[in-house]
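Enquirer: Using only what follows, build the 3D model:
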Amino acid sequence: MVVVLGVGAMLYLGKQKEAKEPGIEDVIKGEKEAQEAEEKNEDFIGKLIPLETFLVNLSGSRGRKLAKVNMELEVSNDDVQIEIDKLKPKIRDIIIIILSSKTYAQVSSKEGKDSLRDEIRDQVNLFLTKGQIKRVYFTEFIYN
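Expert: Prediction:
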């Protein structure tokens, strides 16, 4: 009789433990939900601020190679937009200096453009106090 009660208690306690531990379906469901939430955050585009066209001579070209660039800045909040509007001449100056310091070889590749995006974002963020530029998007990039 004691053996039967012991086996019954072990089975009962074992079932309770299994009920507390998440099953494989719960783990898969939780992982899928976390992955979907992460994808939404990566794809989310915040407020975009368009800048006027930049037309600059590329470095080392003796004025023979020009770059025409249009870009938009993705910002982290609305306060940054107001700050960017106030600092627009300073921001344009920084971007013109960065663009004109690049050679044709530096801006003609995908890696070069990615590096340029990062440099522009990092340099402009140095002047912003109310938020940050999250990304720089080139909407037009023409060079001859």
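Enquirer: Only C-alpha atoms from now on, for both contacts and neighbour counts.
Expert: Fine.
Enquirer: now the strands for this protein?
Expert: All strands of the chain, identified by DSSP state E, fall at 47-50, 54-57, 66-75, 133-143.
Enquirer: Can you say which of those is nearest to Gln16?
Expert: Judged by Cα to Cα, the one of the strands of the chain that comes nearest to Gln16 is strand 133-143, at 48.5 Å.
Enquirer: Could you pull out the buried residues of that closest one?
Expert: Buried residues in strand 133-143, defined by neighbour count with 16 or more other Cα atoms under 10 Å: 133-136.
Enquirer: And for stretch 89-105?
Expert: 91-92, 95-96, 98-100, 102-104.
Enquirer: Make a markdown table from the residues you listed and add distance to Ile142 to it.
Expert: Shown next, in a markdown table, are the buried residues of stretch 89-105 (distance: Cα to Cα, whole Å):
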| residue | distance to Ile142 |
| --- | --- |
| Ile91 | 21 |
| Arg92 | 18 |
| Ile95 | 16 |
| Ile96 | 15 |
| Ile98 | 16 |
| Leu99 | 12 |
| Ser100 | 14 |
| Lys102 | 14 |
| Thr103 | 14 |
| Tyr104 | 11 |
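Enquirer: Next, the structure of the following sequence, for comparison with the previous one:
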Amino acid sequence: MAQPNDPNQTKAQAPAEESAEAQDLSLDQLDSMILSEAPDFANDLKNVAFIPSDGSIDLDVPDPGENYVPDNPWKDTIGIRKVLVTILPFLPKLWEFQYRTRNKIYLFRTRLKTALIEAGPRLLQASKNSATATKAYSKERVTAFKSLNRPMKAVAAALIVAAGLTFAFIYRSMTRGVLPPEKEFLTASLEEWAVHAYKYDPDSEMDSFYDSPRTIQNIMSLPKMVVNIRPSPSSGPNPMAAMEFFLEGLSPEAIVEVKDRESEIRDLFQRTIEEMSYAELESTEGKQQLTEKLRQSLNINLTKGKIRRVFFKEVVIKP
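Expert: This next block holds a predicted model:
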């Protein structure tokens, strides 16, 4: 058994007593000791950012750089991975691509979250600063206006009113215009003046003005006339034609004039028919050509109106 005055025992008990004394030091005493012996280190400790304990920072997941790529597990592999890389040599590049993509998505999400969190306070602070600056500027302008004499105040008020009117004039010019729109001297359509506008189909919903049963038909009949016509190889030496016509005028005045000059009109018709041959009058096209010639000759000689149509009432042709 060792004696109390054993030097080995004294040396063994000394560290234990020092450690016990160190454990009895409080945190305040430790801070004071650090502050007195190493003030620079104490200041560095105060500048360390506080780490929140709400789990908003994931200490297990490091914040990698955008171009950081860890060691590729598909390179220098053995076993089943080596076989897969031999069969599919693009697997290492595919792994790096997915890692970079996931890293970019993680960084984008983190930055977006930080920006959204900081956007509110920044916007609020910017609004407060703007309101404060506006208030100070307005107060300064009001003070400057009050310091002016009466003539200068009148000039300043006139300038303010003129600036407001100028702004209103520019705004109205850019939106609705100042001068009224120019109106055309001639009206292209009566639709803009009508109370109601109606649409119709001209092919199925329109009646001819002259052929409508609701209008007066200006029609008269010329008595039958017998005329010698020119012979043709298919006729005899003296072919003849007996014809009776209907005349349709565009106005009653034209029919009245034809009635008054009936003998003259009959002679005009006979002279025109004599120029036609038997072969021409025998065909349908020849008969239509004759009625058109009669209409044109008649309209040239009339003075109070025009004839719209000349058509046959009866036709007899002798070869």
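Enquirer: picking that back up, going by distance to Gly30 of the first structure, which of the buried residues of strand 133-143 of the first structure wins?
Expert: Nearest member of the buried residues of strand 133-143 of the first structure to Gly30 of the first structure, counting by Cα to Cα, is Lys134, at 28.6 Å.
Enquirer: Can you find the partner of the closest one in the second structure?
Expert: Taking TM-score structural alignment, the alignment pairs Lys134 of the first structure with Arg308 from the second structure.
Enquirer: Name all residues that make contact with that match.
Expert: 247-250, 295 (Cα atoms under 8 Å, 6 or more residues apart in numbering).
Enquirer: Looking at the first structure now, which of those residues still hold up?
Expert: Among those, the contacts conserved in the first structure (both residues aligned by TM-score structural alignment, their matches' Cα atoms under 8 Å) are 247-250, 295.
Enquirer: which residue is nearest the centroid of the second structure?
Expert: Thr175 (19.2 Å; Cα atoms, centre = their mean).
Enquirer: Now do the contacts for that one.
Expert: Thr175 of the second structure neighbours (Cα under 8 Å, 6+ apart): none.
Enquirer: same deal with Gly112 of the first structure?
Expert: Gln106.
Enquirer: Which residue in the second structure occupies the aligned position of it?
Expert: Using TM-score structural alignment, Gly112 of the first structure pairs with Gly286 in the second structure.
Enquirer: Next: Lys65 of the first structure.
Expert: Per TM-score structural alignment, Lys65 of the first structure is aligned with Pro239.
Enquirer: how near is that match to Ser32 of the second structure?
Expert: According to Cα to Cα, to the nearest Å, Pro239 of the second structure stands 150 Å off from Ser32 of the second structure.
Enquirer: which of these two has more neighbours?
Expert: Neighbour totals were compared for Pro239 of the second structure and Ser32, and Pro239 leads with 17 against 13 (other Cα atoms under 10 Å).
Enquirer: I figured that one hits Arg230, correct?
Expert: Yes: taking Cα atoms under 8 Å as the definition, Pro239 of the second structure is a contact partner of Arg230 at 6.8 Å.
Enquirer: Val85 of the second structure: neighbour count?
Expert: Neighbours of Val85 of the second structure using other Cα under 10 Å come to 17.
Enquirer: pretty sure it belongs to a helix, no?
Expert: Yes: assignment of Val85 of the second structure by DSSP: H, G, I helix; E, B strand; the rest coil places it within a helix.
Enquirer: Grab the nearest non-local neighbour of it.
Expert: Once flanking residues are discounted, Val85 of the second structure sits nearest to Leu91: 6.2 Å by Cα to Cα, 6 or more residues apart in numbering.
Enquirer: mind checking what the one you found lines up with in the first structure?
Expert: Aligned partner of Leu91 of the second structure by TM-score structural alignment: none.
Enquirer: Also Asp267 of the second structure?
Expert: Under the alignment by TM-score structural alignment, Asp267 of the second structure pairs with Asp93 in the first structure.
Enquirer: what sits against its match?
Expert: With contact set as Cα under 8 Å, 6+ apart, Asp93 of the first structure has no partners.
Enquirer: mind checking how far it is from Asp43 of the first structure?
Expert: For Asp93 of the first structure, the distance to Asp43 of the first structure (Cα to Cα) stands at 30 Å.
Enquirer: swap in Val107 of the first structure?
Expert: Counting by Cα to Cα, the gap from Val107 of the first structure to Asp43 of the first structure is 25 Å.
Enquirer: These two: which has the busier surroundings?
Expert: The neighbour comparison of Val107 of the first structure against Asp43 (other Cα under 10 Å) goes to Val107, with 19 against 8.
Enquirer: Quick check: chain neighbours aside, which residue is closest to the more buried one?
Expert: Lys113 (5.4 Å).
Enquirer: The one you found contacts Ala105, doesn't it?
Expert: No: counting by Cα under 8 Å, Ala105 is not a contact partner of Lys113 of the first structure; they are 10.4 Å apart.
Enquirer: Now do the shared contacts for those two.
Expert: By Cα under 8 Å, 6+ apart, no residue touches both Lys113 of the first structure and Ala105.
Enquirer: sorry, back to before: go through the strands of the first structure and name the closest to Leu126 of the first structure.
Expert: strand 133-143 (10.0 Å).
Enquirer: average gap between that closest one and the second structure?
Expert: When the second structure is superposed, strand 133-143 of the first structure averages 0.5 Å from its matched positions, counting by mean Cα distance after the TM-score superposition for the first structure.
Enquirer: now the angle from that strand to strand 66-75?
Expert: Using axes from the mean of the first three to the mean of the last three Cα atoms, to 10 degrees, the direction of strand 133-143 of the first structure lies 160 degrees away from that of strand 66-75.
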